[in-house]
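Peer 1: Predicted model, plus sequence, below.
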Amino acid sequence: MTKQADVVVIGGGITGTAILHELAKYNLRAVLVEQEPELAAGTTKANSAILHAGFDAPTGSMKARMNVAGNAMYHDLKDELDLDIRWSGSYVAALDDEQMAVLQELLERGNANGVPGLKIISGDEMRKEEPNVSKDIKGALWAPTAGICWPFGLALAFAENAVINGAEVIRECQVTGITVEDGAVKAVETDKGTIETKYVINAAGVHADEISRLAGDDSFQIHPRRGEYILFDKTAQKDLVYSPIFPTPTKMGKGILVCATTHGNVFVGPNAQDMPDSEKDDTAVTIPGMDDILDKARRLVPNIPVGATITEFVGVRAVSSTGDFILGPSEKTKGLIQAAGIQSPGLTSAPAIAKYLVDGIVAETGAAAKTDYKKGRPAQPCFRMMAEADQKALIAKDPRYGRVICRCETITEGEIVDAIHRPVGARTVDGVKRRTRAGMGRCQGGFCGPRVTQILSRELNIPVTEVRKEMRNSYMFYDKESGGKA
């Protein structure tokens, strides 16, 4: 493969896909490369899924600026891209007078950052809305503009809209080098070939410093910080919470919280473990980590139903050596644009980061806005949420919508087939799961997993032995004798 592009985006997480979505509004040839078969396979798939209000980051920092702007942008994007967002608001809980003083600091910082509607309420006022929180909570900071979302769905929506507007997404495409001549970017080298370009946007998450060094810029480092989570069955929500409940923050982050999801589950986490740079991709959960999460979560919500646990998982955050987002043109290599160190509130900040960076490229190139830009993306059918008459009509049109594959979540064969053939379609079992929820229920794919595997094999026209769980080499079948896929 040898191709030309005006801009190459490296990294298919929420930041990279938001940037591609913004680039697709202009007459620019934009290509995104992602090393894994699925988008959002890194930090984006494993985080707290909160759209933060913007009171936590230091006033004047990139984190604060992008957070507040991004939050406002999502209020418009929700309907435009059919995003899975619930504007729940959020609470930061204080257990004593010292923590109440921290709430006052957060309130003042939030006001300085331009966050609307913040106020401190009493513990009793909080318990009227969240009756299961601790009786020891003395007060809370209420942020009405915060929300919860489905991060993978956000990233997918950005990518799908970009693709229908002419951008390209190349998956399983690992960057091996960046050609620089006379101090300027000339091409991106990948294991699939060369992409000639004048601009590279580095949105490579925990590997952003490595990508930057390939282009001759070693001005920052990215250090991995692991966060472990526990996810509970939907039946537990009545005993837990409906909004994000934070403790007062520490220097390591926002702390271990208790939070609902847009799908009706509840989770607790994350903790914060600084890891060696050699372990950027370590996503193993630990028993001490689980114990730590439960201990701290119970300070906010005493009756955590451990028996309702359905899975545990880990996200790795990209902590920059600068302590802030690293955004904008490299000072060492012309054409290299950094979108690095995007830890919390990176999910919230993504559309604002995208606009900030793309505005710079547009100003430099003079690229015109597309006159035929298409808003939105193809509708995604959700059988279980339809009225009975609409379900019957859909089954009459396509009988595959009458075959339930995932019993826990009532996901049909028709929905799975649609997920595979969308503009940026599923290529793995987890790709189907994140697009449809097949495998996200109580049995965690025990019933539907083999059927999803068969459907992927059929629709992608590949042998069953070529079907993968998520990552490049995560084949579902393993041959013990050869030490490889079956």
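Peer 2: On my side now, so go ahead.
Peer 1: use CA for all of it now, contacts and neighbours both
Peer 2: Noted.
Peer 1: and Y401, how far is that from R384?
Peer 2: For Y401, the distance to R384 equals 10 Å [CA to CA, to the nearest Å].
Peer 1: my bad, R400
Peer 2: 14 Å.
Peer 1: Please apply the same query to V163.
Peer 2: Distance, V163 to R384, using CA to CA: 28 Å.
Peer 1: from memory I201 sits against Q338, does it?
Peer 2: Yes: counting by CA atoms under 8 Å, I201 touches Q338, with 5.9 Å between them.
Peer 1: what about these two, which has more around it?
Peer 2: More crowded of I201 and Q338, by other CA atoms under 10 Å: I201, with 27 against 22.
Peer 1: Can you tell me the element that one falls in?
Peer 2: Following DSSP states H and E, one finds I201 within strand 199-202.
Peer 1: what sits up against that strand?
Peer 2: With contacts defined as CA atoms under 8 Å, 6 or more residues apart in numbering, strand 199-202 is touched by 6-11, 185, 188, 208, 211-212, 335-340.
Peer 1: Got another one to weigh against that:
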Amino acid sequence: MTKQADVVVIGGGITGTAVLHELAKYNLRAILVEQEPELAAGTTKANSAVLHAGFDAPEGSIKARMNVEGNKLYHDLKDELDLQIRWSGSFVVAMDDEQMAVLRDLLKRGQDNGVPGLEIWDGDAVRKSEPNVSKDIKGALWAPTAGICWPFGLALAFAENAVVNGAEILRECTVTDIIVEQGAVKSVETDQGSIETKYVINAAGIHADEISHLAGDNSFAIHPRKGEYILFDKTAQKNLVYSPIFPTPTKMGKGILVCATTHGNVFVGPNAQDMNDDEKDNTAVTISGMDETLEKARRLVPNIPVGAAITEFAGVRAVSSTGDFILGPSKITKGLIQAAGIQSPGLTSAPAIAKYLTDAIVREMGAVKKSDYKKGRPAQPCFRMLTNADQRALIAKDSRYGRVICRCETVTEGEIVDAIHRPVGARTVDGVKRRTRAGMGRCQGGFCGPRVIQILSRELHIPITKVRKEMKKSYMFYDKETQSGGKA
């Protein structure tokens, strides 16, 4: 394979897909490469799913500017791309006078950053809004412009719109080298072949420093920081909290929060564990981490029932050596554009980062907007949310919508087939899960898992033994013939 592109985006997380979406508005040939079978398989799938208001980042930092602008952009994108966002507002709570002083500092910082509507509430006002929080809470910073979202869904929406508008996505495509001649990018080499290009946007997340090194830029390092979470059954946790409840932040981050999801679950986490540089892909959860997460979450919301937990997971954050986002052209290699060190509030900042980087390329190349640019993306039926009449009409059109595969979440065969054949379709069990919620309920795929595997095998025209959970080598069954089975 030899391809040509004006811009190659490396990394299929929220930043990379947002950049591709923005590039696809212009007459540019844009290709995104992702090493895994699914997009958003790294930090994007395992974070707190909060769209931050923008009061936390230091005034004048790139994080602060991108956060506030990104939050505003999501308000416009929500309807355009049919994004799962609930503008819930958020609380940062204080337990004593010292922490109340920190809240006042955050209020001032947020106002300086241009965050609207911030207020300090007393403890009684907080408990009136969130009845299940601790009686020991003295006060809180209320941020009405914050929200919660479905991060995988956001990344997928960006990607689908980009593909509809002519962008290309290469999955299971690992970058092996970046060819630089006379100080400028010439091509991206992958295990699928070469892509000739003048611009590379490095959105490789936890591995962004390694990609930068391939292009001859060693100006920064990315260090891994792991955070562990516990997710609770939505039926057991109904109405526990409505908004994200944060503790007073520390130098290690925003702290262990209690938060609802857009689907009705509640989770607690993350803790913060600095990892060795050779542990960038270590997403194992630990007993000590679970104990810490529960203990600190219960300081905010005491009545968290452990018996309602349905799964635990961890994500790794990309902590930059600079302490801020690393955005813009490399000072070493012409054509290399960095989008590195994108930790919190990276999810919120993604559309602003995309616009900032794309605008620079557009100016330099003299690109113009497409006259035939298509907004939105193909509709995605959600059977359980339809009226009875609409459900009957959908079943009459396609009988597969009458076969429920996932009982916990009422997901039908029709929805799973649609998820597989969308512009950026599911290739794995977890890909189906994150697009449809099949396997996200109380039984965690115990009932529907085998049927999902069968449907993937049938629709992708692959043997059962080639169906994977999520990553390249995470085969669901051991394949004796090829010896390629087992966990990644």
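Peer 2: Perfect, thanks for sending it. Note that this is a predicted model, so its numbers are computed, not measured.
Peer 1: hang on, the earlier thing: out of V163 and R384 of structure 1, which sits in the more crowded spot?
Peer 2: Each of V163 of structure 1 and R384 has its neighbours counted (other CA under 10 Å); V163 has more, 20 against 12.
Peer 1: Please list all residues in contact with that one.
Peer 2: 24, 169, 423-424 are the contacts of V163 of structure 1 under CA under 8 Å, 6+ apart.
Peer 1: If we use 10 Å, what do you get?
Peer 2: V163 of structure 1 makes contacts with 20-21, 24, 30-31, 157, 169, 377, 423-424, as judged by CA atoms under 10 Å, 6 or more residues apart in numbering.
Peer 1: so what sits against both of I201 and Q338 of structure 1?
Peer 2: With CA under 10 Å, 6+ apart, I201 of structure 1 and Q338 have common neighbours 211-212, 327-329, 357.
Peer 1: how about CSV for those residues, with secondary structure and distance to L81 of structure 1 added?
Peer 2: Shown next, in CSV, are these (DSSP: H, G, I helix; E, B strand; the rest coil; distance: CA to CA, whole Å):
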residue, secondary structure, distance to L81 of structure 1
I211, helix, 30
S212, helix, 31
L327, strand, 25
G328, strand, 26
P329, strand, 29
L357, helix, 21
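Peer 1: out of these, which is most surrounded?
Peer 2: S212 (27 neighbours).
Peer 1: Which residue comes closest to that one once chain neighbours are left out?
Peer 2: Once flanking residues are discounted, S212 of structure 1 sits nearest to D218: 6.5 Å by CA to CA, 6 or more residues apart in numbering.
Peer 1: What are the buried residues along stretch 368-387 of structure 2?
Peer 2: 373, 376-377, 381, 383 (16 or more other CA atoms under 10 Å).
Peer 1: got the residue ranges for the helices in structure 1?
Peer 2: Along structure 1, counting by DSSP state H, helices occupy 14-23, 62-80, 97-113, 123-129, 151-164, 208-214, 287-297, 346-365, 388-397, 413-420, 429-436, 449-460.
Peer 1: can you tell me which of these comes nearest to R225 of structure 1?
Peer 2: In terms of CA to CA, the element of those nearest to R225 of structure 1 is helix 287-297, at 13.2 Å.
Peer 1: circling back to that earlier point, overlap in contacts of Y401 and R384 of structure 1?
Peer 2: Both Y401 of structure 1 and R384 are in contact with 391, 411-412, where contact means CA under 10 Å, 6+ apart.
Peer 1: list the contacts for the nearest residue to L23 of structure 2 once chain neighbours are set aside?
Peer 2: Distance criterion CA to CA, 6+ apart; nearest residue to L23 of structure 2, sequence neighbours excluded, is T358 at 6.1 Å. Going by CA under 10 Å, 6+ apart, T358 of structure 2 touches 7, 19-26, 201, 328, 352, 364.
Peer 1: I am finished for the moment; much appreciated.
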